[in-house]
Each structure stands twice: as C-alpha cells, then as structure tokens.
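Chemist: Just a sequence and a predicted model for now, questions to come.
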Amino acid sequence: MTWELLSIFGTIAFAVSGAIIAMEEDYDILGILVLALATSFGGGMVRNLLIGIPIENIWDQGLLFKLAIIAVIIVFILPQHWIFYWEKPGLFFDAIGLSAFAVQGALAAVEAGYSPIAVVVAATLTGCGGGIIRDILAGRKPLVFRTDIYAIWATLGGTVIALGWLNIEWEKYVLTALLVILRLLSVRFKWHLPKRATLHPTMKS
C-alpha cells in the first residue's frame, strides 16, 4: 500500500507539472492531456523498453491513468492565480515521485536480472524520463540537465540498489525518504553540479 500511495502522489505531481507547462506554452486541452500523461508515464515506458518488459504493461495502470486525467482536468479549470500556489507543495510531491519511481525502476531491473549499470540507468530513466520527454515535447531544454541537482538523486538511488546494499523491505522506504530529503535540500540550498559553458571565438570580447 505504501508503494501504491507513493506512485499515486508521484503520478499526480508529474501530471500537474506537465499540464502547467503545457498551459504556459498555450496548448489546447488535448495537448495538455498528452503532455501531462507523457510526463507521468514516459519514464516507465522508456524503462520498460530498456530492460525488456512489455511496454503494453503500462496500460495495466488504469487507476493511475484515471487519477492523472482527473488531476489535469482540475488544473485546467482552476483559476489561474490558484495554480501558482502549487509551486511549493508541488516540489514536495515531485520529489516523492522522483524518488519512488527511481527506486521502483531499479527494483524492476534487478528482478529482471540485469547488470548493475542497467539498474542505475533504469532508475534514472524511470525517475527523470517523463520530465525529459515533457520538456522535449514542449520545445524546452530538458530541465534536469540545466538547473539544480535533480537526476543525480535518481542515479544515486539506483546505485545503492545496484550494489545490493538493501536487503530488508523497510530499507527501500528509508532510501526513498532519503532521496526526497536530498532533493528538497538541493532546492532549498540551490545545490548545483559543476558546469562549464564555452563561447565561440567571435563571441568573446
């Protein structure tokens, strides 16, 4: 039940995130639904393709699809100024979705018998793939590659599981909670990975 609740929170958070970005890009209701669902389920679909799980299994998540669609409809009809109040609680639920989906993705790869590197990649794609697909469809540079630390927490969770450090069920929940905390701390204190920008010689002063 705990994993189901985490999946519900994460799915709703990602759906709302996709819907808000779609509205910022002036999409119609169909475009908003497509972008929201791509955000919520895109990472899992990419993971399934990667580790050989039948991609059509995604359609077995009927409840999550319904909840995502309901969340999008609610956001669509809300007064605009209400949507801005979503930002802070949205960060919290998004962190839950990122963490829970990353752990689930890693566990799915482990159960399928894949190598440690495949487990790490599965965790990262499940946690962040939907957001990357969302930004690409919206014509934006993927958020996970250019702002505060995000994808690295999914990668960290996948690494812990790939190394076989979790042997008891409750440890998976502790890992999920730790990833949520790290994600929120990275936002609060504006942690960034090192980056380097290059300029064309003609652009230098």
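Modeler: Structure's in. What do you need?

Chemist: only C-alpha atoms for contact and neighbour calcs from this point on.
Modeler: Fine.

Chemist: I'd like the next helix or strand past the lengthiest helix in the chain.
Modeler: Ranked by number of residues, the top helix in the chain under DSSP state H is helix 87-111. Per DSSP states H and E, the first helix or strand lying C-terminal to helix 87-111 is helix 116-137.

Chemist: ok, back up a step: go through the longest helix of the chain and flag the buried ones.
Modeler: Under the neighbour-count criterion of 16 or more other C-alpha atoms under 10 Å, helix 87-111 has 90-110 buried.

Chemist: cool, and stretch 10-30?
Modeler: Within stretch 10-30, judged by 16+ other C-alpha under 10 Å, the buried ones are 10-23, 27.

Chemist: same deal with stretch 147-163?
Modeler: Residues of stretch 147-163 classed as buried: 148-162 (neighbour count, 16+ other C-alpha under 10 Å).

Chemist: how near is the closest residue to Leu185 other than its chain neighbours to Arg146?
Modeler: Among residues not flanking Leu185 along the chain, Trp191 sits closest, at 8.0 Å (C-alpha to C-alpha, 6 or more residues apart in numbering). Distance, Trp191 to Arg146, by C-alpha to C-alpha, to the nearest Å: 12 Å.

Chemist: for comparison:
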Amino acid sequence: MTWEVLSIIGTIAFAISGAIVAMEEEYDLLGVYILGIVTAFGGGAIRNVLIGVPVSALWQQESLFLVAFISMTLVYLFPQKMLPHWQRWGNFFDAIGLSAFAIQGALYAVKMNHPLSAVIVAAVLTGSGGGIIRDVLAGRKPLVLRAEIYAAWAIVAGLAIGTGLAKSPVQLYILFIVVTVLRILSYTYNWKLPNKSLKTETL
C-alpha cells in the first residue's frame, strides 16, 4: 500500500512539475503533455533498465498514466491569472516528487534483493532521472547537476531504506516527509554543495 501511495504522489507531483516547466517555456499543449509524462515516468524507465526490470513494465501502469494525464490537464486548464501561483509551487511539487520516487525506487531495488549500492542508484535515478530529462528538453541546466542540493536527498532516502533504518509504512512516510522538508529547506535557504569553476576571470 505504501508503494502504491508513493507512486501516485510522485506521479502527480512530477507530472504537474513537468507541465509547469513546459508552460514557463511556452510549449504548446502537446509539449505540456510530453514534458509532464517524461518527468513522471522517465526516472522509473531509466531505473528499470539499470536494475534489470523489463522496460515493458512501464506500460503496465495504465492507472498512473491516467492520473498523470488528469493532473496535467487540470494544471493546463487552470485560469491564466492564477498560473503565477502555480509557478511558485513548481519547486514544491518537484520536492514531493523527488522524495516519493526516491523512496519508491529504493523499495523496488530492495524487493529485488539488490545490494546497498544498487538501492542508492535506484533511489537517485527514480527520484531525479525524470527531472533531468525534463530540464534537458526544456533547455535548462538540470537541477541535479548544479551546486544546489538535490540528488543528495535521494541518496539519503536510499541509505535509510537500504540499511534497514526505514522499513515499516510509518517509517517510510516519516522518511518521505523528512526528505521533502530537507529539499524544500535546501532551495528556500539556497544550500549548496561545494563546487569548483575552471572559468578564468577576464579583465
């Protein structure tokens, strides 16, 4: 049940996030749907390839595709004057999607008896893979590759599940809240990982 709930939460959050980015970039209706679908399911598709799940498993999620379609349609039909409010919520939905999908990906790998390293990779790819594809298609620098803390929170989720710190549904929901809050705090207060630029200043 926890897995299903997290899948629904992540799908809605990332579908909305992708739709918002598409509208910010002034994509047409088809572009909104494509970017939303890619954001919601791209990370899971990459994860499946790497941990040995048939890619065809993606097409067995008809209910989630319907959930994503409805979510994107509602956002697209939202009154134009209210869209700036949706834009401000973009990072919030992205944080929810990151947390939900990172946990779901880690659970997937644990269920297949993969080692801790694979659990962490599955968490990172499921949580951030769709966002990376979304940003690339939108012509943006992917969040996960910037100094801004993003994928690190997916690693936290993978570690907690892979080491057995979070097993029960209650523990998983607590982990979901903790990872979401950490992601929100990191972009609110502009927390950054160390980075080094090779660009030289020109006089």
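Modeler: It's in. Bear in mind that the values here come from a model prediction, so they are computed numbers and not experimental data.

Chemist: Superposed, what's their TM-score?
Modeler: The TM-score (TM-score structural alignment, normalised by the length of structure 2) is 0.90; 203 aligned residues with a C-alpha RMSD of 1.9 Å.

Chemist: ok, back up a step: which residues lie in contact with the residue nearest to Leu185 of structure 1 in this structure?
Modeler: Contacts were defined as C-alpha atoms under 8 Å, 6 or more residues apart in numbering; by that measure Trp191 of structure 1 touches 148-149, 185.

Chemist: Quick one: classify it as helix, strand or coil.
Modeler: The three-state label given to Trp191 of structure 1 by DSSP: H, G, I helix; E, B strand; the rest coil is coil.

Chemist: in what helix or strand does the nearest residue to Asp28 of structure 2 once chain neighbours are set aside lie?
Modeler: Nearest residue to Asp28 of structure 2, sequence neighbours excluded (C-alpha to C-alpha, 6+ apart): Ala22, at 8.0 Å. Element membership of Ala22 of structure 2, judged by DSSP H and E, is helix 2-24.

Chemist: superposed on structure 1, where does that helix end up, distance-wise?
Modeler: Following the fit onto structure 1, the mean deviation recorded for helix 2-24 of structure 2 is 2.2 Å by mean C-alpha distance after the TM-score superposition for structure 1.

Chemist: That helix packs against which elements?
Modeler: helix 29-51, helix 62-76, helix 83-88, helix 90-111, helix 116-137, helix 169-188 (3 or more C-alpha pairs under 8 Å, 6 or more residues apart in numbering; DSSP states H and E).

Chemist: got the contact list for the residue nearest the centre of structure 2?
Modeler: Of all residues in structure 2, the one closest to the mean position by C-alpha atoms, centre = their mean is Leu98, 3.5 Å from it. Residues near Leu98 of structure 2 by C-alpha under 8 Å, 6+ apart: 10, 126-128, 154, 180.

Chemist: between the residues you listed, which is closest to Val53 of structure 2?
Modeler: Thr126 (13.0 Å; C-alpha to C-alpha).

Chemist: State the number of residues packed around the closest one.
Modeler: 33 (other C-alpha atoms under 10 Å).

Chemist: What residue, apart from its backbone neighbours, is nearest it spatially?
Modeler: Nearest to Thr126 of structure 2 is Gly43, by C-alpha to C-alpha, 6+ apart, at 4.3 Å.

Chemist: Tell me the spacing between that neighbour and Thr180 of structure 2.
Modeler: Per C-alpha to C-alpha, Gly43 of structure 2 is found 18 Å from Thr180 of structure 2.

Chemist: Repeat that for Gly42 of structure 2.
Modeler: Distance of Gly42 of structure 2 to Thr180 of structure 2, computed by C-alpha to C-alpha: 20 Å.
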